[in-house]
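Novice: curious how this folds, go ahead:
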Amino acid sequence: MDIVLRAVVVGIGATLVLDLWALALRRASGVRPLDWALVGRWIGHLRRGRFMHDSIAAAAPVRRERLLGWGFHYATGIAFAGLLLAACGPDWARQPTWPPCLALGVLTVLFPFFVMQPAMGAGVAASKTPRPAQARLRSLATHVVFGVGLYLAALLAAALFPR
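Specialist: Have a look, this model is predicted:
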């Protein structure tokens, strides 16, 4: 049970750090974050048996797509946190260090590059977007921030649950 509770705290905390980063970036530079309703739309179409789209924005909307997308966003953060905790073990969970968090944060960029972006019509690693290099760099930076969030949230979890 300890690993599940820690995964929830770390995953939600890291994802919250990511969302605060996206909000700050939008306010500072006007960069629009990912529309989680479109992710929810993709999930809604998965239930209907459709994985790939030419453009998820052009796909038919699904009921409660925004809620689905945000739920998926946070569930994914919790799953990645669970992976981190399982890989690093209970001793690490009690005294977290930053290198595993940063490494996992960087590795998580593979999920959007090779699953989400192709499935939603943006191509492998955003290859079908107007500025692929910029999109890739933005994705990588976002996932580095997620790694920082994993570390900060792991420190919080260690303080909340020292044993």
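Novice: all contacts plus neighbour counts: C-alpha atoms, from now on.
Specialist: Will do.
Novice: quick one: the helices in this protein?
Specialist: In the chain, the segments counted as helices under DSSP state H are 2-29, 36-46, 65-94, 98-107, 110-111, 117-119, 132-160.
Novice: okay, these in TSV with mean neighbour count and distance to Ala59 next?
Specialist: Formatted as TSV, those follow (neighbours: other CA atoms under 10 Å; distance: least, CA to CA, whole Å):
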stretch	mean neighbour count	distance to Ala59
helix 2-29	18	25
helix 36-46	21	8
helix 65-94	18	12
helix 98-107	18	29
helix 110-111	14	21
helix 117-119	21	12
helix 132-160	20	22
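Novice: and this one, please, so the two structures can be compared:
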Amino acid sequence: MNVLAFTLLTGIGATLVMDLWGLVRARLFGIPAADYAMVGRWLGHMPRGRFRHGAISRAAAVTGETLIGWSAHYLTGIAYAALLTGIWGSDWISHPSIGPALIVGIGTIAAPFLLMQPGMGAGIAASRTPRPNAARFHSLLNHAIFGLGLYLAAVTISLFLQA
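Specialist: You can find the predicted model right below:
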């Protein structure tokens, strides 16, 4: 399998693991799953020159925001998988290990803390939310789960290729 196909499948698999975690988290802890339509709304306003909102839920709806948001979510997962395979290279692809996957997964917390949350009205690192520390913890946990997903997806792909 070539690097591009491996990276695509790893990113999709890791993002799927994170989404499944969101469903489990919602059932176990009553925490709603992420609403990627709001990400789509945020992104949909950017071509119009609007990059920051007081509260994205109060911004005007954007045509196709759900599709935009979910597409961006999975494309971001693929981009982070590309970061992982780009840094650790063919050695990691041949022999996936959890350390690099967790480093990338947890390291990507910078994107929501410094870009998405401020742009969508939640402030830097969710500082404008009702419970910032809880929001930060859940963001960190979600990104750690994504890192675990990078590892699990890569191992699964490797096992499939060996069969």
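Novice: quick one on the thing from earlier: mind checking which of the helices of the first structure is nearest Ala57 of the first structure?
Specialist: helix 36-46 (6.5 Å; CA to CA).
Novice: angle of that closest one against helix 65-94?
Specialist: Relative orientation of helix 36-46 of the first structure versus helix 65-94 (axes from the mean of the first three to the mean of the last three CA atoms, to 10 degrees): 100 degrees.
Novice: neighbouring contacts of helix 36-46 of the first structure?
Specialist: Applying CA atoms under 8 Å, 6 or more residues apart in numbering, the external contacts of helix 36-46 of the first structure come out as 51, 56-57, 59-70, 72-73, 120.
Novice: now with 7 Å?
Specialist: Helix 36-46 of the first structure has contacts (CA atoms under 7 Å, 6 or more residues apart in numbering) with 56-57, 61-62, 65-70, 120.
Novice: taking those residues, tell me the two that lie furthest apart.
Specialist: The farthest-apart pair in these, when distances are taken by CA to CA, is Leu67 and Met120, at 17.7 Å.
Novice: and the helices of the first structure as TSV, adding distance to Ala125 of the first structure?
Specialist: What follows is the helices of the first structure, written out as TSV (distance: least, CA to CA, whole Å):
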stretch	distance to Ala125 of the first structure
helix 2-29	19
helix 36-46	16
helix 65-94	19
helix 98-107	13
helix 110-111	8
helix 117-119	7
helix 132-160	6
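Novice: can you put the contacts of helix 36-46 of the first structure in TSV and add distance to Ser127 of the first structure?
Specialist: Below are those laid out as TSV (distance: CA to CA, whole Å):
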residue	distance to Ser127 of the first structure
Ile56	15
Ala57	17
Pro61	24
Val62	26
Glu65	25
Arg66	25
Leu67	28
Leu68	26
Gly69	23
Trp70	25
Met120	12
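Novice: and which of the residues you listed is nearest to Leu102 of the first structure?
Specialist: Of the contacts of helix 36-46 of the first structure, the one sitting nearest to Leu102 of the first structure (CA to CA) turns out to be Trp70, at 23.1 Å.
Novice: which non-adjacent residue is nearest the closest one?
Specialist: Once flanking residues are discounted, Trp70 of the first structure sits nearest to Trp36: 5.7 Å by CA to CA, 6 or more residues apart in numbering.
Novice: point to the residue nearest the middle of the second structure.
Specialist: What sits nearest the mean C-alpha location of the second structure, by CA atoms, centre = their mean, is Gly77, with 5.4 Å.
Novice: contacting residues for Ala7 of the first structure?
Specialist: 78, 81-82, 85.
Novice: can we see that at 10 Å?
Specialist: 1, 13, 77-86, 93, 150, 153-154, 157 (CA atoms under 10 Å, 6 or more residues apart in numbering).
Novice: now swap in Trp70 of the first structure and tell me
Specialist: With CA under 10 Å, 6+ apart, Trp70 of the first structure has these contacts: 35-40, 76.
Novice: between those residues, which is nearest Arg26 of the first structure?
Specialist: Asp35 (12.6 Å).
Novice: is it true that that closest one touches Leu68?
Specialist: No: counting by CA atoms under 10 Å, Leu68 is not a contact partner of Asp35 of the first structure; they are 11.6 Å apart.
Novice: how close does Ile68 of the second structure sit to Ala55 of the second structure?
Specialist: Distance, Ile68 of the second structure to Ala55 of the second structure, by CA to CA, to the nearest Å: 18 Å.
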